[in-house]
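[1] Okay, predicted coordinates and the sequence, questions at the end:
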Amino acid sequence: MFKVLSSTILLVVILIFTPINKVFSQNDDTSTQTVIHLLGYIARDYAEGVQDGKIIDEQEYSEMKEFSAQAYRLTKEGDFLSEEDQNILDEMQELRTLIADKKSAKEINTSAVKLKNDIIKVTGVETAPKIWPDVKVGKSLFQQNCASCHGANGNGQGELAKGLEPAPTNFYDAELMGQVSPFQAYNTVKLGVQGTSMQAFSESFNEQELWALAFYVKSLRFEDKTADSLLLRKEFKEVFSYISLKDIATLSDDELLAAIAEKTDNPKVKLEAVRLLAPVGENATNSLSVAEKNLRAAVKNYSEGNKKLARNNALNAYLEGIEPVEARLRANDPSFVIELEQQMLQVRQVIEKGKGTDAVKVEAEKALVLITQADQLLQDQKLNYWLTFILALSIMLREGLEAFLILAVVLALIRSSGVKKALPWLHGGWIAAVLMGIAGWFLSDYIIQFGGKNREIMEGLVSLLAVLVLLFVGFWLHNNSTAKKWKEFVEGKIGRYLQKDKMFGLAIFSFMVVFREAFEVILFLQAIRLEAAPGDKSAIGLGVLVAVVCIALMAHLFLKYSKRIPVRQLFQYSSWVIILLAIILMGKGVHSIQESGWISVTGIGTSFRIGWLGFYPTLETVLAQAALIGVVFITYFMHNQGIKKVALK
């Protein structure tokens, strides 16, 4: 049994380390973004090839036909359109016909832009960064990777520009750059441009770097302006009160100029301000704005009849908006975090149950009120050096102790029973997980790109796999808790249980228990790193170090005194402790998968929850834990009945 279980666990661990966005993603994001990218090019560049029904540039026109055909093929072969959205494919074929008939640039632009917006709407693809990009990072990347072709100042006259056809983009060209949004620039850098020297940088840069570079190239043509910096900051503050980061990322300069002009005067200076400046202080990295925008989008989409998209909006509001600041909020007011999470859950519930637009609006408004309070808590809580240290310490202690609690029981058993050959396997498992966690810290930008949904799925599956192993260990301990059984085990079966395939399963279990917590630690610490001042980031390392020392001290004391406990009692108590841990992990695992949106969420009429015990006020988590308890008692009852029958014989 254990051999089969360990093989199953190994398979799932392999799946976990397969790029998770390919395993779990419902949509092929690369194909979707490529289609959006191609449609953007068609909308903007068609006029370069055709005017008044005549071809003025054969190469440009051929490119338009090729791009429209490629967009159609990717859409048809992809899985990002549901059956209800197949009309988009028909419209895309119609766009190909319009291009073949050399229709006006206005018709082509209208069709391509509509298709692009429809695809963005139905797929929910991200068209804006989650936090404001760092233009300084973008400038550094530009000088290292782009200046050789585009020129050090971005004028398109780099050392390698000669002979390139088409020529590298001149980012000071007001007419051209006025039609390009940062999102289009982001896609160009990420995906490249087929048939040109513009290569794809999707493997070279992470998401934050791609956005930083996109925002930087959009700022270049405004850098030589001489407007007073104080005036610019004033204008930026005003325009940012009604123009969101998503607007700034998805609208071209021409579109943004028109949007600003509808609201206020002096739009050109305000456009310059949003392309050159960024928010200061907490607002620069506060993800609560993501939660707010997604909640409003959820209400809008639900009222328009798009329940599926509304559900995704509500999920993203929590996973991408609340979770990144959860650690800071918990440090300030733990009870408030529970209230906020519960309300976000309530929003998802009314959407899933189809309670109606009014009910969704009411629950969303309650959540928005709490988000405003959360924002105020973050404004009041500046991340200085010692607060950063305390947050890092508390996170590492909490997650580290969860893993230690499980491993300590197994370690105590091994040491009490004298099965020393098992120690290297157990230690090897958790050490490998720690090393993977350290590597994960340096690769955390990639991990963050998994998205909140896939992170929750990974955590949930690892928890449920650990439940299986814990159940097996608990039953084994129970079966060997009597002196006679233990004697038989030591004298007759110890050799078989020390075979490598058995111990390999122990190593996998040890790895899983620690890896789950290490993965969560990385995500929380990354959130703190984004919010800490540059000079205070070393406090994160100090907090982690102190936590590790504390955990090591507790481990030493536990193992030292656990030797005094008789083997029989240790086995009896440990079997029930392990079953309790399995019940806790069952609740945590189901809860994580609920948060990913994989399974439904049904409230049980109370907000009471104990996260560290794995108890959450949802029907699904309670039923899963109740079922597990039932299986445990039925198995023990059947086992004891079998012992009694043997004794009677």
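    That came through fine.

[2] rest of the way, CA atoms for contacts and neighbours
    Noted.

[3] Just give me the residue closest to the centre of this protein.
    Nearest to the geometric centre of the chain sits G451, at 2.1 Å (C-alpha atoms, centre = their mean).

[4] which residues touch that one?
    By C-alpha atoms under 8 Å, 6 or more residues apart in numbering, the residues touching G451 are E320.

[5] ok, now how distant is it from V325?
    G451 is 15 Å from V325, where distance means C-alpha to C-alpha, to the nearest Å.

[6] now the strands for the protein?
    Here the chain has its strands, by DSSP state E, at 50-51, 54-55.

[7] W476 is nearest to which of those strands?
    Among the strands of the chain, the nearest to W476 by C-alpha to C-alpha is strand 50-51 (76.6 Å).

[8] from the chain's centre, how far out does the closest one sit?
    Remark: strand 50-51 is offset 44 Å from the chain centroid, using C-alpha atoms, centre = their mean, to the nearest Å.

[9] got it, and stretch 97-110?
    Here the centre of stretch 97-110 is set off from its chain's centre by 39 Å, with C-alpha atoms, centre = their mean.

[10] picking that back up, of all the strands of the chain, which gets the most neighbours per residue?
    Highest mean neighbour count among those (mean count of other C-alpha atoms under 10 Å): strand 50-51, with a mean of 18.

[11] For the residue nearest to I108 when sequence neighbours are not counted, grab the count of nearby residues.
    Ranked by C-alpha to C-alpha, 6 or more residues apart in numbering and with sequence neighbours excluded, the top spatial neighbour of I108 is A43, at 6.3 Å. A43 has 22 neighbours, counted by other C-alpha atoms under 10 Å.

[12] let's bring in a second one:
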Amino acid sequence: MNRTRALPLLSLLLALPLTTASADEGTAGDERTWHRLVGILQYLQADYPNAVESKSESELAEQRSFIADAVEAAHELGPKAAGFLPRIEQVKAQVDQGHDPAGVSRACGELVEDLVLAGGLARSPRKPPDLTQGQHLFQVSCSACHGPEGRGDMPIAQTMDPKPANFHDAETMAGLMPYKAFNTISFGVPGTAMPGFPTLSEEQRWSLAFYLFTLRQPPCEGTPPSVSLERLATATDPDLVAEHGEKNLACLRRKFPDADEERSLLVARTHVEEALRKGTAGDMSGARTELLEAYLNGVEPVEIKLRARNPELVTKLERAFLQARLAAERGSPHLQDEGHELLTLLDQARRGSGTSADMWSVLWLTLLILLREGFEATIIVAALLAALRKMQAMQHVRVVHAGWTSALVVGALAFLFGRHLLAGANRELLEGITGLVAVAMLVYAALWLNARSNMSRFMGELRQKMQGALGSGSTLGLFTIAFTAVLRESFETAVFLQGLALDSASGVMWGSLAGVVVLLALVLFVNRVGYKLPMKTLFTASTVVLMATAVILLGKGIHSLQEVAALPIAPIPFINVELLGIFPDAISLVPQLLLALGPLAFVLRRRIRQAREAAATGQGQGGAGAPLV
């Protein structure tokens, strides 16, 4: 291996003294050791194959010393890293013999990803680096060896082995990323003139690490594509060129995106880290509060864009937050494991943040959201309209129309003015409460329809006494049913479309128009088909639709209240179908089950009563006719 490549900032060995972290160091000491272990393995992943190829005994000896330090660092972490020791020792056996460079590199890469997860490590800055500050720090702390332009050509450099890095060399920079530079700046490199800079703040070290990558780049011209800090910190220059083109490389690490989404996710990450610290200190109540703050103030404000881009990831995040909160409530030692999984998921979300969808993507997402959110509401409205038409109660149709249009108006106002009012806990609370009110009204509607479907005398008099049969109370009920059935979906749709409108307002507009057309066609279809059905069949089908929707909304409403800690959580092994309001939690599933079984029990009881009445009637008729035989 060329010794100029074993340079201080490219060599990733994090050189903290190998002493056991004291109790005073606590979590911070552990985190440094995790980073150190990751850095060693990253170095081996990149340089071990070159050392084997060089057949240089000195280079191979260097690699053996690195893996020995990795084993010692894993021992230093104690039980937390015990599960990784066999894998690290297996790598050590290969390195000691100088065998299998490809296998060692692959194993080190896999270990790095698993260690980052286990340690809950952050591999990027918490805010955009200050390159002016980085330039100042470079001139003060680095230029004496690396030169004012970072070429490593100072006279003193000739006396060093290895020589200081030349940050203008393409081969050198191809194997470097800001996260690796950050670790080396933090801890230095043993056996070289490269010292660590522990007195610099984390922000200063990130600013310096990012500045190094601008030294060889030409002036930035134009506006680069939006890329998350998480990706910029963990990608090499060749990675970024492959993803965004050579022309954008000069600007990507100079002009950082004004990414509200990533900042919000970093807020969530900070609260989760604080929750883990409080959990370690035994403050489980404080840990629970921090986790709730992380979700409401970090994830909820950007959930719309996250869900539009990666709904599966959002589902995992919500489930992980609930599991971590439950661990805190129970004082479980698994809080650390759950918290580290949360940190990994948040970083995964950050890697995809900052990207904007094009107009067509937003259009299709808007259409799908409207169909998904509006399907339940339109079915309910259509069923009510068909039932009223069948009953020849057309004067009450406008009451239903007034109900659902009023809900749409409220949703439109929410879209225009409610971005902040409907964020975080406010939105979840509103969705939960509205959902439960809608459940009550849907059950009322189902009972109302069911009662009329089983009152033949009512059916006979309906055409003559429509107004009296429905009454003013039923008129208000019809309005409330239509209003609440649409209100929750209207609110939720408004919040989703707000997020998408940030990417493409025109996409939201055209997608909304397309969605409205499809939903109106659905209403007309159900209304026409329903009118042609027999009265009893129509009312029975409508009752089933209303009750099924009530069961779905009950699950969604309870889940929303659980997310803001207004209701407790009780996870159980079960499927998760968010679209149907089914969540693996007893607090929501049990009421849903009872509500779903209620109509079945009612029908069974009615049939038993009818059978008994029929039997009693038959016996009475038989007794009266006996003497005539």
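    Cool, got the structure. Predicted model only: the values in this text are computed from it and were never measured.

[13] tm score of chain vs chain?
    Once the chains are laid over each other, their TM-score by TM-score structural alignment, normalised by the length of structure 2 reads 0.55; 388 aligned residues with a C-alpha RMSD of 3.5 Å.

[14] quick one on the thing from earlier: per the alignment, the residue nearest to I108 of structure 1 pairs with which residue of structure 2?
    In structure 2, nothing lines up with A43 of structure 1, judged by TM-score structural alignment.

[15] Enumerate every residue touching A43 of structure 1.
    105, 108-113.

[16] Show me where the stretch 101-250 of structure 1 has its helices.
    Counting by DSSP state H, counting those that start in this stretch, the stretch 101-250 of structure 1 has helices at residues 105-123, 135-145, 147-150, 174-177, 182-191, 207-219, 229-239, 245-250.

[17] Let me fix that, I meant to ask about the stretch 351-500 of structure 2.
    In the stretch 351-500 of structure 2, the segments counted as helices under DSSP H, counting those that start in this stretch are 359-390, 397-417, 424-453, 456-462, 466-501.

[18] for those, which one sits closest to L342 of structure 2?
    Nearest to L342 of structure 2 among these is helix 424-453; the distance by C-alpha to C-alpha comes to 18.2 Å.

[19] now that closest one and helix 466-501, what's the angle there?
    Interaxial angle, helix 424-453 of structure 2 versus helix 466-501 (axes from the mean of the first three to the mean of the last three C-alpha atoms, to 10 degrees): 150 degrees.

[20] mean shift between helix 424-453 of structure 2 and structure 1?
    Here the mean offset of helix 424-453 of structure 2 against structure 1 after fitting is 1.9 Å, by mean C-alpha distance after the TM-score superposition for structure 1.

[21] What range does that helix cover in structure 1?
    Using TM-score structural alignment, helix 424-453 of structure 2 corresponds to residues 452-481 of structure 1.

[22] Ok, stretch 511-527 of structure 2 next?
    The counterpart of stretch 511-527 of structure 2 in structure 1, using TM-score structural alignment, spans residues 543-559.

[23] what's the mean deviation for that stretch versus structure 2?
    Stretch 543-559 of structure 1 versus its aligned partner: 1.8 Å mean (mean C-alpha distance after the TM-score superposition for structure 1).

[24] what residues are up against L411 of structure 1?
    Shown in contact with L411 of structure 1 (C-alpha under 8 Å, 6+ apart): 423, 426, 559.

[25] on that earlier part again, can you say which of the helices of the stretch 101-250 of structure 1 is nearest to F2 of structure 1?
    Checked against C-alpha to C-alpha, the stretch from those lying closest is helix 207-219, at 41.5 Å.

[26] and the closest one, what other elements does it pack with?
    For helix 207-219 of structure 1, the packing partners by 3 or more C-alpha pairs under 8 Å, 6 or more residues apart in numbering; DSSP states H and E come out as helix 135-145, helix 182-191, helix 267-276.

[27] just these: most buried one?
    Among those, helix 182-191 has the highest mean neighbour count (mean count of other C-alpha under 10 Å), at a mean of 24.

[28] What separation do you get for N286 of structure 1 and L393 of structure 1?
    Distance, N286 of structure 1 to L393 of structure 1, using C-alpha to C-alpha: 21 Å.

[29] And E262 of structure 1, by the same measure?
    Where L393 of structure 1 is concerned, E262 of structure 1 sits at a distance of 49 Å (C-alpha to C-alpha).

[30] same question, E488 of structure 1
    Taking C-alpha to C-alpha as the measure, E488 of structure 1 falls 45 Å from L393 of structure 1.

[31] Over to L230 of structure 1?
    Applying C-alpha to C-alpha, the value for L230 of structure 1 to L393 of structure 1 is 40 Å.

[32] And those two? Which one has more around it.
    Shown here are L230 of structure 1 and L393; by other C-alpha under 10 Å, L393 has more neighbours (23 against 9).

[33] That one contacts A539, correct?
    No - using C-alpha atoms under 8 Å, L393 of structure 1 makes no contact with A539, being 9.2 Å away.

[34] Just give the closest residue to Q392 of structure 2, not the sequence neighbours.
    Distance criterion C-alpha to C-alpha, 6+ apart; nearest residue to Q392 of structure 2, sequence neighbours excluded, is R463 at 6.8 Å.

[35] State the distance from that neighbour to M535 of structure 2.
    In this view, R463 of structure 2 and M535 of structure 2 are 13 Å apart by C-alpha to C-alpha.

[36] Quick check on these two: which one has the bigger neighbour count.
    Using other C-alpha under 10 Å as the criterion, R463 of structure 2 and M535 rank with M535 on top: 18 against 13.

[37] picking up where we left off before, next one: the match of helix 424-453 of structure 2 to chain centre, how far?
    Averaged C-alpha coordinates place stretch 452-481 of structure 1 at 23 Å from its chain's average position (C-alpha atoms, centre = their mean).

[38] How about stretch 276-289 of structure 1?
    When C-alpha coordinates are averaged (C-alpha atoms, centre = their mean), stretch 276-289 of structure 1 and its chain have centres 20 Å apart.

[39] Distance across it, terminal residue to terminal residue?
    End-to-end distance for stretch 276-289 of structure 1, by C-alpha to C-alpha: 21 Å.
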